[in-house]
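[1] fold the following.
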Amino acid sequence: MADAELKQRITTAMKDAMRAKDKPRLGVIRLILAEFKRIEVDERIDLDEPRILAVLDKMAKQRRDSARQYTDAGRTDLAEQEDFEIGVIQEFLPAALGDAELNTIIAAAITDSGATSARDMGKVMGLVKPQVQGRADMGAVSRIVKEQLAAQA
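    I've put the predicted structure just below:
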């Protein structure tokens, strides 16, 4: 099975960082590729595009959480490192969805799934998640889905 296009882009970015002797950027890209390799070895699979986006999204979320904790603890040096890593990871994620686009996707998923109450949230999230993975914060998406389902009830 051929490597996913996004994975090839990340590998090319690693080679570019090596040539440019950009050690901080190279370190982050190597972390990304190491996580891909770990998952492929542990699960004995080749990562496809949606799974790669999910991994990148998870890595960015972990770093946002860490940066927030470092900032709260007064460790701005470590928070800045996390912010730098977030920036590199986000280069490989698709452009973020605007509020209008996100609301449209969620409304369509509610209609398609026939959801009528908060009990149907799983059905709606099942339809929404593949469309917004890596392009929106899933916590915010979940909150919007709850609000729209509550407004329908």
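[2] only C-alpha atoms from now on, for both contacts and neighbour counts.
    Fine.
[3] please tell me how far Glu40 sits from Ile52.
    11 Å (Cα to Cα, to the nearest Å).
[4] tell me which of those two has more neighbours.
    When neighbours are counted by other Cα atoms under 10 Å, Ile52 comes out ahead of the other of Glu40 and Ile52, with 22 against 13.
[5] would you do the same for the sequence below? I want to compare the two.
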Amino acid sequence: MSLKAKITEDMKAAMKSGEKDRLAVIRLIQAQIQQREVDERIELDDAQVLAALEKMQKQRRDSIEQFDKAGRTDLSTIERYEMGVIGAYLPAKLDEAELDAIIDAAIAESGATTARDMGKVVALIKEKAAGRADMASVAGKIKARLA
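    You can find the predicted model right below:
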């Protein structure tokens, strides 16, 4: 079952069980997916749906940070709940050892030796760790190893 189909099935289940808060978040997810499909005139595959979900997670993290700074814990609580629902559709995150192994393998596979080769390494890692690692921290690790 594709990720989009799972989201649709979960929406139906949330409707039947009366989970209004969860249903609202799932509808937000579907709206984001449909918006991308309309804008780009394509049918999103699982990797693209994961990218959309990651973007939504990042937006929520930024919002939580801003709400906490402003002392609006009521709004940050809502954002945390939304992150939890969205996070249920994302694959499990890689631990440090797995991530280090993937980075080492990508550096060896691409033959990268300097920071100028970083793009090749990042491209390989994106394939293997899509949705399972924060690419900003991965880029920092790659840069440190190639420096």
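[6] after superposition, what is the TM-score?
    Once superposed, the chains reach a TM-score of 0.96 (TM-score structural alignment, normalised by the length of the second structure), with 147 aligned residues with a Cα RMSD of 1.0 Å.
[7] who touches both of Glu40 and Ile52 of the first structure?
    Overlap of the contact sets of Glu40 of the first structure and Ile52 (by Cα atoms under 8 Å, 6 or more residues apart in numbering) is empty.
[8] what about the longest helix in the second structure?
    If each helix of the second structure is counted by residues according to DSSP state H, the longest one is helix 46-69.
[9] for the residue nearest in space to the middle of the second structure, what are its contacts?
    When the second structure is reduced to its mean C-alpha position, the closest residue under Cα atoms, centre = their mean turns out to be Glu54, at 2.2 Å. Neighbouring residues of Glu54 of the second structure by Cα under 8 Å, 6+ apart: Leu90, Gly131.
[10] how close does it get to Tyr89 of the second structure?
    Counting by Cα to Cα - Glu54 of the second structure and Tyr89 of the second structure are separated by 10 Å.
[11] ditto for Val122 of the second structure
    Relative to Tyr89 of the second structure, Val122 of the second structure is positioned 23 Å away (criterion: Cα to Cα).
[12] check which helix or strand covers the aligned residue in the first structure for Asp100 of the second structure.
    For Asp100 of the second structure, the aligned position in the first structure is Asn103, judged by TM-score structural alignment. When secondary structure is defined using DSSP states H and E, the element that contains Asn103 of the first structure is helix 99-113.
[13] which stretches in the first structure count as helices?
    Using DSSP H, the helices assigned to the first structure run over residues 5-19, 23-43, 49-72, 76-90, 99-113, 121-132, 138-152.
[14] great, nothing more from me.
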